[in-house]
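> From the sequence below, what's the structure:
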Amino acid sequence: MIRLYTEDDFVKMRAAAEILCQTHLAIKKVIKAGISTKALDDFANKFIVDHKKAIPAQLGYGDFPYTLCISVNDEICHGFPSDYILKDGDLVSIDNVVNLNGGLADSCWSYKIGDLSDRNQELMDTTLFALNEAIKEAIPGNRIGDIGNRIQTIAEVDHDFSVIRDFIGHGIGKEMHEDPQVPHYGKAHRGPRIQKGMVFTIEPMIASGNWQSKIDDNGWVARTVDGSTCCQFEHQLIIHEDGPEVITDQSKYQLTDDDLAFIDAYKF
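The predicted structure follows:
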């Protein structure tokens, strides 16, 4: 069942999105070579819980034990924060979900540590471009398949990359994962018709090599079967009559003076 939401719901989602985006903006200020991914997770938890008084919705979801999913290089998604120390050349995708008074916001953003290889820089640029182009397809009257087809065309036809098939976008609202399912591949003009009131994510995961995945022994972390690098960007959209509203657009938000003071005072 695809739920359709109202302006009252959107107000709560936007409030959660502001905190989510401020968390990403804070991460952008502190992420660097020499820091562990677990230290980043601890930082985000303190920022969301203690500083912003919100709930990190991924923590405890299906027994997931961390605030953030931090996926590095060949990890596709659901990466476990760990003692791994980031180094120059790493490509890091950080997925964050915030619950504020029942409003949910979900966005993944990718970060480069130092300089990437030419291939990985192209991968990162292509993934973000594909997301932004796919958002243009999310208008009432189009179908969900138009979104995935646009991403797959950019990744696999225009560039020599591959779209991960095993993990997809999703509806979000009352729950973190709802219908519709939003694949990042497939045929245009197929799937559910996009309607005013829908809320869903588009979150392409694109690999520099093979699209197939495998799961680590912990049952969570997905990585490419061939060890190739993967990149993910994700936005959450509210569908209005005149088109999509991207509530997780970081350019709409800024860090407050209190946020900057928290960051300056935080001890890694």
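> Every contact and neighbour count from this point should use C-alpha atoms.
Noted.
> what sits against residue 224?
Residues near residue 224 by Cα atoms under 8 Å, 6 or more residues apart in numbering: 74, 75, 76, 207, 210, 211, 212, 213, 214, 230.
> For the residue nearest to the spatial centre of the chain, which three-state class applies?
Closest to where the C-alpha atoms of the chain average out (Cα atoms, centre = their mean) is residue 108, at 1.9 Å. Judged by DSSP: H, G, I helix; E, B strand; the rest coil, the three-state class of residue 108 is strand.
> what separates it from residue 185, distance-wise?
19 Å (Cα to Cα, to the nearest Å).
> What of residue 86?
31 Å.
> Now show me the structure for the sequence below, then we'll compare the two:
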Amino acid sequence: MGWRDRGVQVKTPEQVAVMRRAGLVVGRTLEMVRELARPGLTTGELDAAAEAHIRQLGATPSFLGYHGFTGSLCVSVNDEVVHGIPGGRVLSEGDLVSIDCGAIVDGWHGDAAITIALGDVPEEVATLMRVTEEAMWRGIAAARPGGRVTDISHAVETHVRAAGRYGILEDYTGHGIGSEMHQAPDVPNYGKPGRGPRLVPGLALAVEPMVTLGSAEVDLLDDDWTVVTHDGSWAAHSEHTFTLTPDGGTWVLTALDGGKVVLESLGVTYGGD
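Sure, this is the predicted structure:
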């Protein structure tokens, strides 16, 4: 599915409200996992806790069973960029852990990811985490009614490139989201602005830069899911689902505060309740 594809799904305010409920489940689950994660736990234990939490909140995990995926989280460690399958791997002090979570409420999806460090990490790793998260927010902040999808892409890339010599994954992108977890359009993390489908109220997108300390070249492991850097460099991943509201504001559906604090700090009109 290319980013020039049409047929994007535009949601009604009522449908967006349900997506917000799904987004809050995702946001709360990620915060729970952030607090739980520590050296000595396995990635499978984190996953089991996340599944129980999602279900306790009245939602269904988006990832579990998706094309045969066996977890409710993607847990990717160090040189694993995305789509790590939770299991018996034991987390260690100093690990860099990307945690991606999705949830469904009444048929509507939320999707977000965070990257956390377990204990002390080198300064370059801490900076990588910060740059990746900032790039995600710059991408969301670049979205305006009447703009184009690659306005987001350009903002993400511009921030990462200005911060240093990082790799930006090109074959893995953000995406539309709604009644399915992955929909048109794709949202690349690089490119010229002013291209792709037009941004309109009710279009929901997941913006998710995947950034490495080295090359952007990646390999797919034999499990057909886990994406790792080709050169062994460590990677970070940050993601939120957002929409534009009819009043021209921006609402981050998977952020617990709707994105209000960060959006307003970037000069963006907050569009949430």
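> Need the TM-score between these chains.
After superposition, the two chains reach a TM-score (TM-score structural alignment, normalised by the length of the first structure) of 0.91; 252 aligned residues with a Cα RMSD of 1.3 Å.
> still on that earlier bit, what about the second structure, which of the contacts of residue 224 of the first structure hold up?
Shared with the second structure under both residues aligned by TM-score structural alignment, their matches' Cα atoms under 8 Å, the contacts from these are 74, 75, 76, 207, 210, 211, 212, 213, 214, 230.
> who's in contact with the third one?
The contact partners of residue 76 of the first structure, by Cα under 8 Å, 6+ apart, come to 205, 213, 221, 222, 223, 224, 230, 231, 232.
> Now do the SS call for the aligned residue in the second structure for residue 76 of the first structure.
By TM-score structural alignment, residue 76 of the first structure lines up with residue 81 in the second structure. Here residue 81 of the second structure is recorded as strand under three-state DSSP.
> and the gap between residue 81 of the second structure and residue 113 of the second structure?
Residue 81 of the second structure is 12 Å from residue 113 of the second structure, by Cα to Cα.
> what is in contact with these two at once?
Joint contacts of residue 81 of the second structure and residue 113 (Cα under 8 Å, 6+ apart) are 98, 237.
> Over to residue 19 of the first structure. Which of the three states is it?
Three-state assignment for residue 19 of the first structure (three-state DSSP): helix.
> State the number of residues packed around it.
Neighbour count of residue 19 of the first structure, defined by other Cα atoms under 10 Å: 25.
> thinking again about what came up before, which of the contacts of residue 224 of the first structure lies closest to residue 136 of the first structure?
Set against residue 136 of the first structure, the nearest of these by Cα to Cα is residue 207 (22.4 Å).
> what does the closest one align to in the second structure?
Per TM-score structural alignment, residue 207 of the first structure is aligned with residue 212.
> quick one: contacts for its match?
Residue 212 of the second structure neighbours (Cα under 8 Å, 6+ apart): 81, 128, 166, 167, 168, 169, 229, 233, 234, 235, 236.
> likewise residue 71 of the first structure?
Contacts of residue 71 of the first structure by Cα under 8 Å, 6+ apart are 77, 78, 79, 80, 92, 93, 94.
> Next: residue 243 of the first structure.
138, 139, 140.
> Onto which residues of the second structure does stretch 128-137 of the first structure map?
With TM-score structural alignment as the criterion, stretch 128-137 of the first structure aligns to 133-142.
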